[in-house]
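Asks: Sequence first, predicted coordinates after that:
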Amino acid sequence: MTDAAIDVKGLVKRFGGKAVVDKVSMTVQRGEISGFLGPNGSGKTTMIRVMCGLLTPDEGSGTVLGYDLLTEADRIKREIGYMTQSFSLYQDLTIEENLRFVAGLYGLDPAGTDVRDTLETLGLTARRHQLAGTLSGGWKQRLALASCVMHRPKLLLLDEPTAGVDPKARREFWEEIHELAAGGMTVLVTTHYMDEAERCHQINYISFGTLIVSGTVDDVIARAGLHTFLLEGGGIDEAERLLLHQPGVDQVAPFGAKLHVVGRDRTLLRQSVDKVAAETGVRVSPADTSLEDAFIRFIGEKKGTTQ
């Protein structure tokens, strides 16, 4: 058995002749929480479906949990939990009835024990008789997670699991994910939220079907090669207008009453920032480059190569 829970090379998946996943190679270590990021339509969901055995790749090879992706898809399916973007359980069944149904699908015996333990672990016991259709987004999310982990999978695949839920529910969900990973479960999660990406051990960024960058958050930010300055003060609106046309300035983004100014050439960027600051009276200070800034640069580079 390899140390990698996911180890795939050169994966390609086409629909109508178009490569939605284009020569993607990726490794996720066992017990790791790996984030999978990218714009809508970038190929994240297709990639997850390939890795969990629901879609067969047109090219490439690899293993998931030590099983061959091309010849052992059925074995992979039995060892994973897959939480889709949309809530897929029965709205007119209670929480407990839904979990009993799922337990039957996995052949868990005695099902009652697994259902009871799962209800308790995910804090659902008090609501076990509530209809799924009456649950809020956060509780539906928790029920969906319960149905995915009840059979104790070795790999958990989560496709934008926190879309549409409130910040408190999102934080609680991530606490559950880290507890599962601490217990040895590997997690691959797609997300649009930068704060969620920063909770992952590793992140992978895909755009236009191609994997652009992988690594820790610090690695990814470093590879972007960006420098950032923070501007604040009464002339911030005028400073924003002027900076858009200055050499060395790649990105200008308001953050509340402050301005994030980003560029690759630190010398040119500093000169432009100081010039505009002198004209508008704003204050300038160095700042850390954000993950969002890095991704915007990677998206821009990828768009440039596909035009």
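Replies: Sure thing, it's come through. Numbering: from 1, shown residues only.
Asks: Going by C-alpha atoms from here, please, whenever you check contacts or count neighbours.
Replies: Noted.
Asks: So which residues of the stretch 51-200 of the chain form helices?
Replies: All helices of the stretch 51-200 of the chain, identified by DSSP state H, counting those that start in this stretch, fall at 73-79, 95-105, 111-121, 137-149, 167-182, 194-197.
Asks: Pasting the second one now:
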Amino acid sequence: MDHDRILLEHGGGGLLSHELVTGIFLPLFRNACLERLEDSAVITLGDRKLCFTTDSYVIDPLFFPGGDIGSLAVHGTINDLSVCGGKPLMMSAGFILEEGFPMEDLRRISRSMAEAAQKAGVSIVTGDTKVVARGAADGLFINTSGVGIIEYPSPLSVASIEPGDAVIVSGTIGDHGATVLSKRRELGLISEIRSDSAPLNGLIGSILEASPNVHCMRDPTRGGLGAILAEIAAQSGFRITIEETKLPVREEVRGICEILGFDPLFLANEGKVAVFCSPADACLILDKMKNHEYGRDAALIGFVGKRNGEGLILNTSVGGSRVVDLPLGELVPRIC
């Protein structure tokens, strides 16, 4: 650890986040579940496998096209359970409220959470509320935890990835990050783009039901698709090669990135999943995705190569190639 104080970048899902986890939390809390460093812990109880996850939401602004902090919190929890092969069952909701927060906004956000949970078939079964003084919480923070049951026979994990695996993303990347960027007052951008925030348990369930050869899944939230693929390449030791021309990006997102100098590969998503699977099942999985409302823009973007430590390689649209490293922090803070 090279810093004696926490930086905003430590919460961005990039290299500094990784150093924080592996430098402080993992050595002190070390156990077999935590060492996997996946989106959810996988726990065996008797003959059952459960998955358990927790997350906190601090997004600014609280309301944005395509959702709000409430629906985002539900979707994020559901998706973290789903990418581990779990069927989400129930979740908690903890609210940290700033004194003076509008009651009508809290009612609107709570209603949004209830509707999102009902649509996904998940119950909010417990929770907590704390109120802090003015200026201590920036309006509202939400913490959630979720529990699911795993029925998929093979473990979905970085450790299960094999050479030759196809890499598929379920749709256009950077939608959520671009939406939040466009709505922040200091940027003043006008765009038709909407957040992709969505529950992926139905989409993922259909994929797992169709194919026994899915090896790993991740939802590319903070740090975007680039961060999670670079992280997986580092963890697994495999070279992962992706094609820039195959990356699905909306023109509105591309335009925002060109104006502000951002890369859509590193913008956050809240309704996408990256899938590593046997190449023999890639077409089947793509077909399942494209026939689902949350996977219509799915694309096969690359393949897993040899275990040689080269990391994530991007073949560019102009014919070259470059190594894609974990970003230091997050391009856009307070994104989820």
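Replies: That came through, no problem. Since the model is a prediction, treat every value here as computed from it, not as a measurement.
Asks: Let me see the TM-score of these two.
Replies: Scored against TM-score structural alignment, normalised by the length of structure 1, the superposed chains reach a TM-score of 0.23; 128 aligned residues with a CA RMSD of 7.2 Å.
Asks: The helices of the stretch 51-200 of structure 1: which one's closest to residue 158 of structure 1?
Replies: Proximity to residue 158 of structure 1, assessed across the helices of the stretch 51-200 of structure 1 by CA to CA, is greatest for helix 137-149 (8.8 Å).
Asks: The helices of the stretch 51-200 of structure 1 into CSV, with extra columns for distance to residue 61 of structure 1 and mean neighbour count?
Replies: What follows is the helices of the stretch 51-200 of structure 1, written out as CSV (distance: least, CA to CA, whole Å; neighbours: other CA atoms under 10 Å):
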stretch, distance to residue 61 of structure 1, mean neighbour count
helix 73-79, 12, 17
helix 95-105, 29, 20
helix 111-121, 35, 17
helix 137-149, 26, 22
helix 167-182, 26, 15
helix 194-197, 27, 16
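Asks: As JSON lines, those helices with distance to residue 63 of structure 1 would be great.
Replies: Compiled in JSON lines, these are given as follows (distance: least, CA to CA, whole Å):
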{"stretch": "helix 73-79", "distance to residue 63 of structure 1": "9"}
{"stretch": "helix 95-105", "distance to residue 63 of structure 1": "25"}
{"stretch": "helix 111-121", "distance to residue 63 of structure 1": "29"}
{"stretch": "helix 137-149", "distance to residue 63 of structure 1": "21"}
{"stretch": "helix 167-182", "distance to residue 63 of structure 1": "20"}
{"stretch": "helix 194-197", "distance to residue 63 of structure 1": "24"}
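Asks: For the nearest residue to residue 56 of structure 2 once chain neighbours are set aside, grab the count of nearby residues.
Replies: Excluding the flanking residues, the one nearest residue 56 of structure 2 by CA to CA, 6 or more residues apart in numbering is residue 143, at 4.2 Å. The tally of other residues near residue 143 of structure 2 (other CA atoms under 10 Å) stands at 19.
Asks: Would you agree residue 143 of structure 2 is in contact with residue 77?
Replies: No - the pair residue 143 of structure 2 / residue 77 is not scored as a contact, 9.7 Å apart, by CA atoms under 8 Å.
Asks: intersection of neighbour lists for the two?
Replies: 54, 55 (CA atoms under 8 Å, 6 or more residues apart in numbering).
Asks: picking that back up, and the residue nearest to residue 56 of structure 2, what element?
Replies: strand 140-150 (DSSP states H and E).
Asks: what's the answer for residue 87 of structure 2, then?
Replies: Going by DSSP H and E, residue 87 of structure 2 is part of strand 86-98.
Asks: ditto for residue 261 of structure 1
Replies: strand 258-263.
Asks: which helices and strands does that strand pack with?
Replies: Packing partners of strand 258-263 of structure 1 (3 or more CA pairs under 8 Å, 6 or more residues apart in numbering; DSSP states H and E): strand 227-232, helix 236-243, strand 251-255, helix 266-280.
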